[in-house]
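J.: prediction below, plus the sequence it came from.
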Amino acid sequence: MRLYHPTGHRATLSFLGELAGPYQQHESALLRALEALEASRAVWRAEAVSYVSSRVRQKRLGRRVPSPGEPPPSRMGGHWYASTPNVSRRAAMHALKLWERDLHPGSANDEVMSVVRGCIATGGRLTDGQLDILSRLRKGDEPEEVRWPVTLVGSATGAVRA
């Protein structure tokens, strides 16, 4: 069984605390946190099932390779799956703030840092130039230390998922 932590283990737990309250100390908050996590996982599972169905149809039509905009379920991280887009954006913003806070000085690409800081400062509204950088970084074969914050920014802006 795969563990479900849509924005990373630590960021997911931290965001659950923001959503539900101090779940480590209060049973009612723990139940709210569990309910929020289960609801997110249910939306993720439905999207994964939809993806599988779509790929089966595409393969029957001869499309053996998915298009770049169709991540397989194993790559559907960095996005809090919710029926309310605002919750997804809040979770991504929360994870971005943790990522930036814990970043070691000089360990991130300057373009990535610029886009991350712009996203945090504006609550997810990027300029056209920042969106162009985001798009270029997403299309490249970037290492994980670039891919993860770029994925979170895409989720925080509501522009892309996973």
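T.: Arrived safely, thanks for sending.
J.: CA atoms for contacts and neighbours, from now on please.
T.: Noted.
J.: what ranges do the helices span in the chain?
T.: 9-20, 27-60, 85-102, 110-122, 128-139, 144-157 (DSSP state H).
J.: now for the second one, which elements pack on it?
T.: The reference is to helix 27-60. helix 9-20 (3 or more CA pairs under 8 Å, 6 or more residues apart in numbering; DSSP states H and E).
J.: which of the helices of the chain is buried the deepest?
T.: helix 144-157 (a mean of 23; mean count of other CA atoms under 10 Å).
J.: now what about it, what contacts it?
T.: 7, 78-79, 88-93, 95-96, 99, 108-109, 112, 115-116, 119, 123-126, 134, 137-138, 160-162 (CA atoms under 8 Å, 6 or more residues apart in numbering).
J.: and what of stretch 114-123?
T.: Contacts of stretch 114-123 (CA under 8 Å, 6+ apart): 93, 96-97, 100, 124-126, 130, 133-134, 149-150, 153, 156-157.
J.: and with 10 Å instead?
T.: 89-90, 93-94, 96-97, 99-100, 108, 110-113, 124-127, 129-131, 133-134, 149-150, 152-154, 156-157 (CA atoms under 10 Å, 6 or more residues apart in numbering).
J.: for stretch 49-61, same thing?
T.: 43-48, 62-66, 70-73.
J.: looking at those, which two lie furthest apart in space?
T.: 43 and 62 (28.6 Å; CA to CA).
J.: what about the closest residue to residue 64 other than its chain neighbours, distance to residue 75?
T.: Taking CA to CA, 6 or more residues apart in numbering, and ignoring the residues beside it in sequence, residue 64 has residue 58 as its nearest neighbour in space, at 7.3 Å. As judged by CA to CA, to the nearest Å, residue 58 and residue 75 stand 19 Å apart.
J.: and the comparison structure, right after this:
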Amino acid sequence: MGMYHPIGHLATLSFLSELAGPYQHHESALLRAIEALEASRAVWREELDSYIDARLRQKRRGRRAPSPGEPPPSGMGGHWYASTPDVSRRAALHALKLWERDVRPDSADPEVRSIVRACIATGGRLTDEQRDIVSRRRTSDETDEVRRPITLVVSASGWSPGVTV
């Protein structure tokens, strides 16, 4: 089994520090960090098991491939699985801030960087125009440099493309 790091390895460690405190130096903070990570993984496992059950039922009915808008829950997909949406949004915003801080200016897609900056500035609220851009850019043929921040933007906004809000 691989390591569970829902918003990326470094972002997950950094967010755990935000949630639990300086876990590298204090045992009580370390226990809180472990508890938070285990809780996130448990929610992810529930969603993954639910997805697997649904796909098995679909396959029995002859639908061999999932729809493009139905990706399986993944452990590294840019989403902090939590029982409360606020924690998921906070984690995604945290990861977006790290992405924005660390991305090289010449390597970032200008449209994606603009969406990321707007998402951070508004705490995850997207305009209709920004949602259209996210929907258009959230395709399987995009590079990981585009897919990762776009997935984080979707998580930070609490919005799911294809679902009217």
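T.: Perfect, I can see it now. If you're wondering where the values come from, they're calculated on a predicted model, not measured in any experiment.
J.: before we move on, back to that, ok, which of the helices of the first structure comes nearest residue 2 of the first structure?
T.: Between the helices of the first structure, helix 27-60 lies closest to residue 2 of the first structure; by CA to CA that is 11.2 Å.
J.: and that closest one, how far from the second structure on average?
T.: Compared with the second structure after fitting, helix 27-60 of the first structure deviates on average by 0.3 Å (mean CA distance after the TM-score superposition for the first structure).
J.: so that helix matches what in the second structure?
T.: Mapped onto the second structure using TM-score structural alignment, helix 27-60 of the first structure covers residues 27-60.
J.: so residue 83 of the first structure sits against residue 39, correct?
T.: Yes - when contacts are counted by CA atoms under 10 Å, residue 83 of the first structure is listed as touching residue 39 (8.6 Å).
J.: hang on, the earlier thing: mind putting the helices of the first structure into JSON lines with distance to residue 2 of the first structure?
T.: As requested, the helices of the first structure are arranged in JSON lines below (distance: least, CA to CA, whole Å):
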{"stretch": "helix 9-20", "distance to residue 2 of the first structure": "12"}
{"stretch": "helix 27-60", "distance to residue 2 of the first structure": "11"}
{"stretch": "helix 85-102", "distance to residue 2 of the first structure": "20"}
{"stretch": "helix 110-122", "distance to residue 2 of the first structure": "29"}
{"stretch": "helix 128-139", "distance to residue 2 of the first structure": "25"}
{"stretch": "helix 144-157", "distance to residue 2 of the first structure": "19"}
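J.: of all these, which one is nearest residue 1 of the first structure?
T.: With CA to CA as the yardstick, what comes closest out of those is helix 27-60 (12.8 Å).
J.: from the chain's centroid, how far away is that closest one?
T.: On the basis of CA atoms, centre = their mean, to the nearest Å, helix 27-60 of the first structure sits 14 Å off its chain's mean C-alpha point.
J.: now stretch 11-22 of the second structure
T.: So, by CA atoms, centre = their mean, the centroid of stretch 11-22 of the second structure is 16 Å from its chain's centroid.
J.: how about stretch 4-22 of the second structure?
T.: 13 Å.
J.: now swap in stretch 143-153 of the second structure and tell me
T.: 9 Å.
J.: and if you look at stretch 147-159 of the second structure?
T.: For stretch 147-159 of the second structure, the distance to the chain centre is 6 Å (CA atoms, centre = their mean).
J.: and what of stretch 60-67 of the first structure?
T.: That offset, for stretch 60-67 of the first structure, works out to 26 Å (CA atoms, centre = their mean).
J.: please apply the same query to stretch 106-116 of the first structure.
T.: 18 Å.
J.: roughly how far apart are the nearest residue to residue 160 of the second structure once chain neighbours are set aside and residue 61 of the second structure?
T.: For residue 160 of the second structure, ignoring the flanking residues on the chain, the nearest one in space by CA to CA, 6+ apart is residue 154 at 6.4 Å. For residue 154 of the second structure, the distance to residue 61 of the second structure equals 31 Å [CA to CA].
J.: and what of residue 32 of the second structure?
T.: Taking CA to CA, one finds residue 32 of the second structure at 44 Å from residue 61 of the second structure.
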